[in-house]
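Colleague: Structure of the sequence below:
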Amino acid sequence: MVRIRLRRTGKTKQPSYRVVVADARSPRDGRFIEIIGHYNPVRQPKVLEIKAERARYWLGVGAQPSDTVVRLLKQVHVLDSEGKLMPASTEPVEA
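Modeller: Predicted structure coming up:
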């Protein structure tokens, strides 16, 4: 099964994350298929950038997002409040 999940990067006690598409059997920081965004919760304001089109593609072909990624995808309006895929909009959305 393919998952959309976070991959930890950054220094000790200063985490930042890449949003990746990976096989569910791969380790957290191991092999991945594609990087579709990044998230830095330490910086103020928090930085969240996700390629919405690529996220919609992977969700459309059956990739399962982790619980944390579901929350992040809702923030960038890829998923609605019920966790369902929202239609693509023509205007870019700021996180």
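
Colleague: going forward, measure contacts between C-alpha atoms and count neighbours the same way
Modeller: Fine.

Colleague: Okay, buried residues for stretch 17-32 please.
Modeller: Applying a neighbour-count criterion of 16 or more other Cα atoms under 10 Å, the buried positions in stretch 17-32 are 17-23, 32.

Colleague: cool, stretch 43-58 as well?
Modeller: By neighbour count on 16+ other Cα under 10 Å, the buried set for stretch 43-58 is 48-50, 52, 55-56, 58.

Colleague: Identify, from these, the entry nearest to Gly37.
Modeller: Nearest to Gly37 among the buried residues of stretch 43-58, counting by Cα to Cα, is Ile50 at 4.1 Å.

Colleague: structure for this one too, so we can compare:
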Amino acid sequence: MSVKIRLSRGGAKKRPYYYVVVAHHTSPRDGRYIEQIGTFDPMLKKDDPNRIKLVEERVKHWLSVGAQPTDRVLRLLDATGLAKRTASVNPEKAKPKKKAQERAAAAAEKAAKAAEAAQGETA
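Modeller: Just a heads-up that it's a prediction; the model follows:
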């Protein structure tokens, strides 16, 4: 049985409010869950103490028995100091795509020609 610690959405339209729940991995996002272990209110400021509320002993229990937090929940747990999240780095994704590389090469070539022409005029 695979168990996840994830967010379940509540609140009104355009006013999200999330419950941090422990649920079976096949249950729907807002559906059946095993236990509610906290809340997350993204509408509050980041430094507001009521933004993230967690029952720490239950979070530690579920992590100890093998529950896997989702990426967003892992970020919340990292912010509260209950779990450590390693930042993922994908340098290939950060590189410009083919057309942008072509434009940059053309701009560099044009700048080199302009510098060469300016140097030729001064000499």
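
Colleague: Overlay the chains and give the TM-score.
Modeller: Here the TM-score for the pair of chains, by TM-score structural alignment, normalised by the length of the first structure, is 0.82; 83 aligned residues with a Cα RMSD of 1.5 Å.

Colleague: returning to that earlier point: out of the buried residues of stretch 43-58 of the first structure, which sit inside strands?
Modeller: Secondary structure assignment by DSSP state E places 48-50 of these in strands.

Colleague: Make CSV from the residues you listed and add distance to Pro41 of the first structure to it.
Modeller: Formatted as CSV, these follow (distance: Cα to Cα, whole Å):
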residue, distance to Pro41 of the first structure
Leu48, 8
Glu49, 12
Ile50, 14
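
Colleague: Now the terminal residues of stretch 21-30 of the first structure, how far apart.
Modeller: Separation of the first and last residues of stretch 21-30 of the first structure by Cα to Cα, to the nearest Å is 11 Å.

Colleague: So what touches that stretch?
Modeller: Among residues not part of stretch 21-30 of the first structure, those counted as contacts by Cα atoms under 8 Å, 6 or more residues apart in numbering are 1-8, 31-36, 58, 63.

Colleague: For ChimeraX, write the selection for the buried entries among these.
Modeller: Buried subset of the contacts of stretch 21-30 of the first structure, written as a ChimeraX selection, criterion 16+ other Cα under 10 Å:
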select :2,3,4,5,6,7,8,32,35,36,58,63
